[in-house]
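Asks: Structure here, sequence nowhere to be found:
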């Protein structure tokens, strides 16, 4: 009995110790939870004291520069290309009967006056013919002088009855025939001298020698072709090929600027002739632009030209304001609601001053001058006027 009683006592003590441990554990857990609650409450109170966070920012409205260009006076121009040539191209060949060339007196690039000798042809035979005809003239004059003397003596004797009136008529006719032979001989001499003079190859007018295709010792004749080519007075021109539609806007007197290919130099010229016909295949016509002589203007070369065909009024925009895509050229304008709208336009002359717009806008709109490629129709923007200068 005692053993069982002791066993029960020990069991009671163990159970008492277990209860004590559980109670302590519960107190520790409860204390931890209380501390955590206090900490959470303190954190919430501190967060409540801080200012409320700002709401997320709204989408930024882009600022764009706009301009209202109005109307400007814009020169209407036509661009063209073509070849350079002498304004009056003079081919020079053999005018006489020809022969062997003895001297060539000029070179390409030389300036010559009208009638100046360019080359000479051997003339020994022609010189002797001139001498022979000159002698015949002297014989004819002597015969005419003798016939006149005989007529004078006959007239002195007619009053005495020694000479009849018929003799006077005969002697008068003889004198007239002798004088006619003098004129014939003189004409033949002048003709031969002219033929001999034509052996010299001369400049038909003052100008610039462009080419030479003859050398001393060469045999030339009337069918030998062109020996020299000249530009009359050195005047040059550009034969600009112009589209059919543009050709109708050109008139003689229109100003032009000619730029030879390969040169940075520009030459002022003037349209002096507009072709009355159009090539039926290429649909192009020729506008001939006169330009003054300059070593950079070489006949046969190629050049570009800008021809001023008139002037008119049109809005003038910066190049950055005009966009283009598969549908054509367009600009963006800002409407009354501050939204971007696309407006299709027709572009005219492009110059250093800007792009002339011939249709699509009036110039009173608020036109976006830059960043148009990053905008979309209907997009909200903040317009800012373009600063002058």
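Replies: Received the coordinates, thanks. Please read these numbers as outputs of a predicted model, since none were measured by experiment.
Asks: Every contact and neighbour count from this point should use C-alpha atoms.
Replies: Fine.
Asks: Can I take it that residue 132 is in a strand?
Replies: No - Residue 132: not assigned to a strand; according to DSSP: H, G, I helix; E, B strand; the rest coil it is helix.
Asks: how close does residue 240 get to residue 351?
Replies: Distance of residue 240 to residue 351, given as C-alpha to C-alpha, to the nearest Å: 20 Å.
Asks: Could you do residue 379 as well?
Replies: Here residue 379 is placed at a distance of 31 Å from residue 351 (C-alpha to C-alpha).
Asks: Would you map the helices across the stretch 151-300 of the chain?
Replies: Remark: helices assigned in the stretch 151-300 of the chain by DSSP state H, counting those that start in this stretch are 165-197, 244-247.
Asks: The stretch 101-250 of the chain: strands as residue ranges?
Replies: Residue ranges of the strands in the stretch 101-250 of the chain, as given by DSSP state E, counting those that start in this stretch, are 111-112, 117-121, 201-202, 207-212, 219-220, 228-232, 236-243.
Asks: roughly how far out does the strand ranked longest in the chain sit from the chain middle?
Replies: Selection of the longest strand in the chain by residue count, based on DSSP state E, yields strand 72-86. In terms of C-alpha atoms, centre = their mean, to the nearest Å, the gap separating the centre of strand 72-86 from the centre of its chain is 5 Å.
Asks: before we go on, here's another structure to hold up against the first:
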């Protein structure tokens, strides 16, 4: 019995030792610091391109030429030759008035002119005869002077008759109402058959020029030097008109800066500005409110990144640049920033900067780039929106 226990104990110890060796060789290795996963981030490359700068305001569309059609003589409206909403050109006949009374006055003035011309002709013959007779005292000097005065009087009468004819012709032309401008006819206020007076407060209709057209808007007085420089520039400053609807901005037309008002408003501290637009498709309409973007400058070869790339620290702005699988903090200077992009200095075109996940980073941190990119980060193709 004592002999058997002497052999069993070493056998048990051998089995335990073998099991311990097997466990040590097969257990999983403890994770090391270098095997820890990196911080997931998204990156974007620095783009280099020309970036225009804009200032935004609310503007009102104005016609460059709008006319209220009113009669210049009294008479019955006999005919309206245009329809509401019709496009007309300068000189087109719009309406006619009853002209019979004016034509009668014109014929009467012509008859009086003929009578005066006949009297003048007789007086001229007599004056010539009296001058010949006066050389040998055939008529008195007084008679010659009286004939000369009569001749002069009849000359003045002829001129008066000619002026009366011209006046009647002008009055007759007023019975044909023609368009003074190329534009669009508005809503008609008076129908045919009504008697029109010059003193009537309401006109027949309006004719409004649509193309070209203007937009007026106001900007702070601090921008006055910039505006003056834009007007002096050889190339007109670009102005864009947008329509804001349903949360979206639609470009209606692109024009150029034409005018700065001659004074600043003392109550608002703003100056009125006017821009002119080609409007062949009539996308701009008089009285319409639009969002105006005035291009004030262009940054050539600017380094552009989305706004979330730039971080603010105690010492100023900085960005995280991707170097291999780690990041480096790079101080930058923000030259311009809006809702769509930031123009920075301190990096190079093509540098890969951290776009998302900066809150978990520090210089030298290991990162893991995720393949997906958020929408709207392609600043190389899209600029800021109004």
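Replies: Great, that's in hand. On a predicted model such as this, the values are computed, not experimentally measured, just so you know.
Asks: What's the TM-score once they're superposed?
Replies: Aligned and superposed, the two chains score 0.73 in TM-score terms (TM-score structural alignment, normalised by the length of structure 2); 353 aligned residues with a C-alpha RMSD of 4.1 Å.
Asks: Which of the strands of the stretch 101-250 of structure 1 sits closest to residue 3 of structure 1?
Replies: strand 236-243 (134.8 Å; C-alpha to C-alpha).
Asks: now, of the strands of the stretch 101-250 of structure 1, which is deepest in the fold?
Replies: The highest mean neighbour count among those, using mean count of other C-alpha atoms under 10 Å, belongs to strand 236-243: a mean of 25.
Asks: So which elements touch it?
Replies: strand 72-86, strand 284-291, strand 302-314 (3 or more C-alpha pairs under 8 Å, 6 or more residues apart in numbering; DSSP states H and E).
Asks: burial of residue 42 of structure 2, as a residue count?
Replies: By other C-alpha atoms under 10 Å, 19 other residues sit near residue 42 of structure 2.
Asks: does it sit in a helix or strand, and which one?
Replies: Secondary structure assigned from DSSP states H and E places residue 42 of structure 2 in strand 39-45.
Asks: how close does that strand sit to structure 1?
Replies: With mean C-alpha distance after the TM-score superposition for structure 1, strand 39-45 of structure 2 departs from structure 1 by a mean of 6.1 Å once superposed.
Asks: Flag every buried residue along that strand.
Replies: Of the residues in strand 39-45 of structure 2, 39, 41-45 count as buried by neighbour count, 16 or more other C-alpha atoms under 10 Å.
Asks: what about the longest helix in structure 1?
Replies: When structure 1 is parsed with DSSP state H, its longest helix is helix 2-49.
Asks: For the buried residues of strand 39-45 of structure 2, give me CSV that also has distance to residue 158 of structure 2.
Replies: Output for the buried residues of strand 39-45 of structure 2, formatted as CSV (distance: C-alpha to C-alpha, whole Å):
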residue, distance to residue 158 of structure 2
39, 105
41, 99
42, 96
43, 94
44, 91
45, 90
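Asks: Pull the most distant pair out of the residues you listed.
Replies: By the measure C-alpha to C-alpha, 39 and 45 form the most distant pair in the buried residues of strand 39-45 of structure 2, at 18.7 Å.
Asks: what sits against residue 55 of structure 1?
Replies: Neighbour list for residue 55 of structure 1: empty [criterion: C-alpha atoms under 8 Å, 6 or more residues apart in numbering].
Asks: Alignment lookup: it to structure 2.
Replies: Aligned counterpart of residue 55 of structure 1 in structure 2: residue 30 (TM-score structural alignment).
Asks: and what of residue 219 of structure 1?
Replies: By TM-score structural alignment, residue 219 of structure 1 lines up with residue 195.
Asks: Wait, residue 147 of structure 2 touches residue 129, no?
Replies: No - using C-alpha atoms under 8 Å, residue 147 of structure 2 is not in contact with residue 129, being 10.2 Å away.
Asks: ok, those two, which is more surrounded?
Replies: Neighbour count, other C-alpha under 10 Å: between residue 147 of structure 2 and residue 129, residue 147 has more, with 18 against 13.
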